[in-house]
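Participant: fold the following, please.
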Amino acid sequence: MPTPASPTSGPPSTAPLSLCARHPRVPAERLVAAMVPPPRFDSVRFATYVPDPGRPSQREAVEVLSAFAAGLGTGGGTGAGSGSGGGLRRWLRRDGGGARRAAGTGGGPRGVYLDGGYGVGKTHLLASLWHAAPAPAERKAFGTFVELTHLVGALGFQQAVTTLSGHALLCIDEFELDDPGDTVLVSSLLGRLVEAGVALAATSNTLPGRLGEGRFASADFLREIQGLSAHFRSLRIDGEDYRHRGLPEAPAPADTARVVRAAHAVPGAALDDFPALLAHLATVHPSRYGALVDGLSAVCLTDVRPVPDQATALRLVVLADRLYDREVPVLASGVPFDALFGEEMLTGGYRKKYFRAVSRLTALARDGERLGAD
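Facilitator: Predicted coordinates:
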């Protein structure tokens, strides 16, 4: 697939990599070991989350999740057979009784669901919970919904249950509510894990047609996970996208010559033609997009143009998430990233995903402004 020609002048040149030349394969045995917070969230903690002073729910979420994590270390939700944990019961009492009433007679593991728009720090808080939970790393799992469904597909349902049942905590980021089949699959998996004593935490995307309705996100999530709703306490996190708080507008696209020069000047950078990359993404399962971009120092794109259809757009959303997770800067020519998705997409059922992708790509484009600077 085509990439632009090499530059004829500028700093010492190295041959850039190409995403289009990559065809990652992820062995099943590596999947569980890889279920940890991505590099962007390696060092996040509750103490590094900066609540918006005008949004009290953000401070409250930190306090509640900190208490939840502490409860996991005193017998609550710490793996198979943990049954009724005193620490988690104390957390439930601090909840004011609502979650305790939902517990039935057996106590046992509970979950938290983080409800809020994009850019309010849900993933930061979810990763902070993973880090704060006192269980060893091999007994905690963190992954996106797509990564979890791929794990079930690779291991088989029963083996996935067996493998994850020994964990103290499972954190699921970006729980997808727009695929009924996958939602039922994961809901069944979580039901088995609840029985085994695994504590759960999740964020989610809202259902198509429900976006923009604010607090309906929590009701959608609890309904879609069917019989598990009693095990979750919903935490609403209000606020605006932190990536744009007080920050400048997205940088203008670079010219193609500069993109090509940067790709040759930066070791480990990838250089791809945007339409060719979109075509290549259709040949790689989205669960492998993390492996697709692993090890890259930057992504340089030429001829960025509006995405032609929704299937392509949704694949691009996943790629944007994996680039953002790994803090890979992006330098691009063509149209600006806020012109990637047409009006029909931005007003349709998946609009929240597209806005998140634009937000994250804009943040990476700011980082990319420094690439190849003389």
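Participant: from here on, just use CA atoms for contacts and neighbour counts.
Facilitator: Will do.
Participant: ok, residue 243 touching residue 364?
Facilitator: No: Residue 243 is not in contact with residue 364 according to CA atoms under 8 Å; the separation is 10.3 Å.
Participant: between these two, which one's more packed in?
Facilitator: residue 364 (22 against 16; other CA atoms under 10 Å).
Participant: touching, residue 317 and residue 354? I think so.
Facilitator: Yes: counting by CA under 8 Å, residue 317 does reach residue 354; the two are 6.6 Å apart.
Participant: please give me the structure for this one as well, since I'd like to look at both together:
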Amino acid sequence: MTMTPISYYLKKCHEGLLTQDQQQLDVLSHLQKIYYELLREQKKRTGLQRHFRSLKLMKGLYLWGGIGIGKTSLMDCFYECIPFKEKRRMHFHEFMRWIHAELKKYQGEKNPINKIADNIAKKTLLLCFDELIVNDITDAMLLARLFDALFSAGVCLVTTSNTHPDDLYYRGLQRPLFLPAIELLKRHTDVTHLMSQTDYRLRHFQQAGVFYTPDDESADAKMEAAFLVLAGHLPINHDSLKINDREIVVKKSTDDIVWFDFEVICHPPRSQHDYLALAHQYKMIFISHIPEISFCSKDVAALFIRLIDVFYDTKVKLIISSAVPIEQIYIEGIFKKDFARTCSRLIEMQSLSYFEATN
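Facilitator: Model prediction:
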């Protein structure tokens, strides 16, 4: 018999994989209602009934809150219990990359967003996003049309975010054009705040010695030694890489390890699409000479935040050297709130448990 989200969560707690928390259970109660509604809706989704289904009136969930308090774990408990195949879970960065690739296929055609949304709806009753965040103006400008098309097609959305919908794309260029997307999210999902003072990930941290500061000759030597040990007997290359039809200079690389200088990997024309491509190709990435990026351009800060988001979600192992400790890399600027997540993830990415995870 299929487990419900609450029973699945309690089982994980009993196994010691999660820690029972009443606020998390309250959120799961909400998710369990959506779970039962989805089961009823899926039974109706046959033949012509699909075009008249009532799901467009059914709200999903927008779960937001602080870092490390279990939002993703709760969504995963919910998602794992959904017994039908018409479901899809993606990191939001990955989803937007896929959307842009689809748009290229429909270049020159009318209403490409509607066609993409309809194709999604044909195979997807439930769409789950992890870490919905909007920093890119191109994404911001198309999300209102995309959300409208998906909701109109009857797709139920469950998503996590560190930010209330009203604060998405805060201070972004041409933000008024993004406001309809916010209103659509609020209309078609129940906005729920998960509040907790506990960062559950911190309980499993053991430092693995993969962050070197200060950024001096000693740090360079330690990174060099680490690279050689990890490379083993594999041949080491110094040639540039070609990612998304653009050359990227590397310090050195093997089949599954690559080493960049910060100036190369976190400056335009780099993009999150480059980072996703690298994450799919390399299991371990070295980045040396990270400065205090508060004094860099906002483009550099935004790229660094996206880089960490992508590498964290894809479980890329990261070894880095920095001029300052993690909490001092970005101490002021318009991305200060976003960098709280980045800082937390950088800390977790040093842990042995993170390094033992499969990517």
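Participant: that older thread, more neighbours, residue 317 and residue 354 of the first structure?
Facilitator: Between residue 317 of the first structure and residue 354, residue 354 has the larger neighbour count (other CA under 10 Å), namely 23 against 20.
Participant: that one corresponds to which position in the second structure?
Facilitator: Matched to the second structure by TM-score structural alignment, residue 354 of the first structure sits across from residue 339.
Participant: touching, that match and residue 328? I think so.
Facilitator: No: applying CA under 8 Å as the test, residue 339 of the second structure and residue 328 come out as separate, 10.5 Å apart.
Participant: and the helices in the stretch 201-350 of the first structure?
Facilitator: Secondary structure of the stretch 201-350 of the first structure by DSSP state H, counting those that start in this stretch: the helices cover 216-224, 256-265, 274-281, 289-293, 310-325, 343-346.
Participant: circling back to that earlier point, shouldn't the match of residue 354 of the first structure be within a strand?
Facilitator: No: counting by DSSP: H, G, I helix; E, B strand; the rest coil, residue 339 of the second structure is not found in a strand; it is helix.
Participant: quick one: residues contacting it.
Facilitator: 305, 330 (CA atoms under 8 Å, 6 or more residues apart in numbering).
Participant: so how many other residues sit close to residue 330 of the second structure?
Facilitator: Residues near residue 330 of the second structure, counting by other CA under 10 Å: 22.
Participant: what residues are up against it?
Facilitator: By CA under 8 Å, 6+ apart, residue 330 of the second structure lies in contact with 292, 293, 294, 301, 336, 339.
Participant: and the fourth one, what's its match in the first structure?
Facilitator: Spelled out, that is residue 301 of the second structure. That one, residue 301 of the second structure, aligns with residue 313 by TM-score structural alignment.
Participant: what's the closest non-adjacent residue to that match?
Facilitator: Nearest residue to residue 313 of the first structure in three dimensions, chain neighbours excluded: residue 307, at 6.0 Å (CA to CA, 6 or more residues apart in numbering).
Participant: separation between the one you found and residue 336 of the first structure?
Facilitator: As judged by CA to CA, to the nearest Å, residue 307 of the first structure and residue 336 of the first structure stand 12 Å apart.
Participant: where do the strands sit along the stretch 51-200 of the first structure?
Facilitator: Taking DSSP state E, counting those that start in this stretch as the criterion, the stretch 51-200 of the first structure contains strands spanning 111-115, 140-144, 169-175, 199-204.
Participant: distance to residue 30 of the first structure and mean neighbour count added to those strands, as JSON lines?
Facilitator: Output for these, formatted as JSON lines (distance: least, CA to CA, whole Å; neighbours: other CA atoms under 10 Å):
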{"stretch": "strand 111-115", "distance to residue 30 of the first structure": "26", "mean neighbour count": "24"}
{"stretch": "strand 140-144", "distance to residue 30 of the first structure": "13", "mean neighbour count": "23"}
{"stretch": "strand 169-175", "distance to residue 30 of the first structure": "17", "mean neighbour count": "24"}
{"stretch": "strand 199-204", "distance to residue 30 of the first structure": "22", "mean neighbour count": "25"}
